[in-house]
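Asker: Sequence and predicted structure below; questions after.
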Amino acid sequence: MHTSPKILVVTDEPMLTVNLLSELEDRGFAVEPMRPGEHRNCSHSGIDAAIFDLHHPDEVSLMFASKLRRSAIPLVTLGGCVPSNSVRIAGARNFLSRPINYDSLAELLCELISQSQTIAPQNVVAFQRPEAMSAEER
């Protein structure tokens, strides 16, 4: 049995949350959605990577992103064309603009998780397309 990598998704856009949840779960990830500001009581244990929608970054989200990054949790930020200096300062080095290419996002997450050695690379199932996975693995 494979352990699904757990991805924290921080966004205040409901449709983006739904899309990320659906697309990432279809690619073998476990997803924990969170709205900005809800992370004050969040334990980041068990999180393999985090996605932040920082199109309009706020200080609290940037501080939380920085805290995760200091804990060696890889970050991917979503937003406009170019990440702001504040996003870079928070430690987000991986940036995707919209519209999101979910295959590219899944590959990036798998690569980052493997590099961070948070989980063993052989346990990452997200490289497999859902149609290539057995019914038990889905």
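Answerer: Nice, I can see it. Numbers count the residues shown, from 1 in each chain.

Asker: can we go C-alpha only for contacts and neighbour counts from here?
Answerer: Fine.

Asker: burial of Q115, as a residue count?
Answerer: 13 (other C-alpha atoms under 10 Å).

Asker: any idea which element it lies in?
Answerer: helix 102-116 (DSSP states H and E).

Asker: As a check, name the ranges of all strands in the chain.
Answerer: Applying DSSP state E to the chain gives strands spanning 6-10, 30-34, 49-53, 75-79, 94-97.

Asker: Columns mean neighbour count on top of those, output as a markdown table?
Answerer: Formatted as a markdown table, these follow (neighbours: other C-alpha atoms under 10 Å):
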| stretch | mean neighbour count |
| --- | --- |
| strand 6-10 | 23 |
| strand 30-34 | 18 |
| strand 49-53 | 25 |
| strand 75-79 | 22 |
| strand 94-97 | 18 |
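
Asker: Second structure for comparison follows:
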Amino acid sequence: MRRWKYLQTKEEKLKLKLNTIGGYNDKSESTNNVEKYNLETCTWESMPALPQHLRGMNVALLNESIYVLGGHVHNAAAPLETVYRLDNNGTEWQQVANLLKPRFEANVPVFEDKIYVFGGLSAAGTPLADCECYDAVSNTWTQCADMLEPR
């Protein structure tokens, strides 16, 4: 049975990095800004900007790499299928295999070294029931069984 890992020491907790990625600025425009919060110094640090200004995208952390999946470009109606990965050094965004279906605002858990994408919204803004799974080793997406209800 798999169990949650609880951080025990202050050193373990300080290794955590909190990030803010894309979203909106104070003018209600989507942004490509990426920032990291340093828990030890309580300060923000700039990180490499996303290749696109995105909102409504999905974010996952897999094997110490940050993945940004789908979303919208500012004022565009159609969601994207693009997926970006920030390399382990935190220096460069790389595009990896596209989602099987464009979407935004999905549920994106990570389990056993794979990223799962559950539902989200379509270009029409309707909830999706489909699921897909990303294998970072092979850089491939696989269709999974649909959920019982769209969300």
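Answerer: Yes, it's here. It should be emphasised that the depicted structure is a prediction, and the values quoted were computed from it without experimental measurement.

Asker: Superposing both, give me the TM-score.
Answerer: Scored against TM-score structural alignment, normalised by the length of structure 1, the superposed chains reach a TM-score of 0.25; 73 aligned residues with a C-alpha RMSD of 5.7 Å.

Asker: re the thing from before, will you turn the strands of structure 1 into JSON lines that also has distance to S86 of structure 1?
Answerer: Output for the strands of structure 1, formatted as JSON lines (distance: least, C-alpha to C-alpha, whole Å):
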{"stretch": "strand 6-10", "distance to S86 of structure 1": "17"}
{"stretch": "strand 30-34", "distance to S86 of structure 1": "21"}
{"stretch": "strand 49-53", "distance to S86 of structure 1": "13"}
{"stretch": "strand 75-79", "distance to S86 of structure 1": "12"}
{"stretch": "strand 94-97", "distance to S86 of structure 1": "13"}
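
Asker: Out of those, the one nearest S116 of structure 1 is which?
Answerer: S116 of structure 1 lies closest, by C-alpha to C-alpha, to one member of the strands of structure 1: strand 49-53, at 9.2 Å.

Asker: coming back round to it: so which of the strands of structure 1 comes closest to D103 of structure 1?
Answerer: Nearest to D103 of structure 1 among the strands of structure 1 is strand 94-97; the distance by C-alpha to C-alpha comes to 11.9 Å.

Asker: one step back: can you tell me which of the strands of structure 1 is nearest to S66 of structure 1?
Answerer: When the strands of structure 1 are compared (using C-alpha to C-alpha), the closest one is strand 75-79, at 9.2 Å.

Asker: So which other helices or strands are in contact with that closest one?
Answerer: With contacts taken as 3 or more C-alpha pairs under 8 Å, 6 or more residues apart in numbering; DSSP states H and E, strand 75-79 of structure 1 sits against strand 49-53, helix 59-70, strand 94-97.

Asker: mind listing what's buried in the longest one?
Answerer: Buried positions in helix 59-70 of structure 1, judged by neighbour count with 16 or more other C-alpha atoms under 10 Å: 61-66, 68-69.

Asker: Could you report the distance from the closest residue to A30 of structure 1 other than its chain neighbours to I89 of structure 1?
Answerer: In space, A30 of structure 1 comes closest to K6 once its chain neighbours are excluded; the distance is 4.7 Å by C-alpha to C-alpha, 6 or more residues apart in numbering. The gap separating K6 of structure 1 from I89 of structure 1 is 24 Å, by C-alpha to C-alpha, to the nearest Å.

Asker: same deal with V76 of structure 1?
Answerer: On the measure of C-alpha to C-alpha, V76 of structure 1 and I89 of structure 1 end up 13 Å apart.

Asker: returning to what we had before: in the helix holding Q115 of structure 1, which residues are buried?
Answerer: 105-106, 108-114, 116.

Asker: which helices and strands sit right next to it?
Answerer: helix 14-26, strand 49-53.

Asker: tell me which strands and helices the shortest one is in contact with?
Answerer: Just to be clear, that refers to strand 49-53 of structure 1. So strand 49-53 of structure 1, by 3+ C-alpha pairs under 8 Å, 6+ apart, packs with strand 6-10, strand 75-79, helix 102-116.
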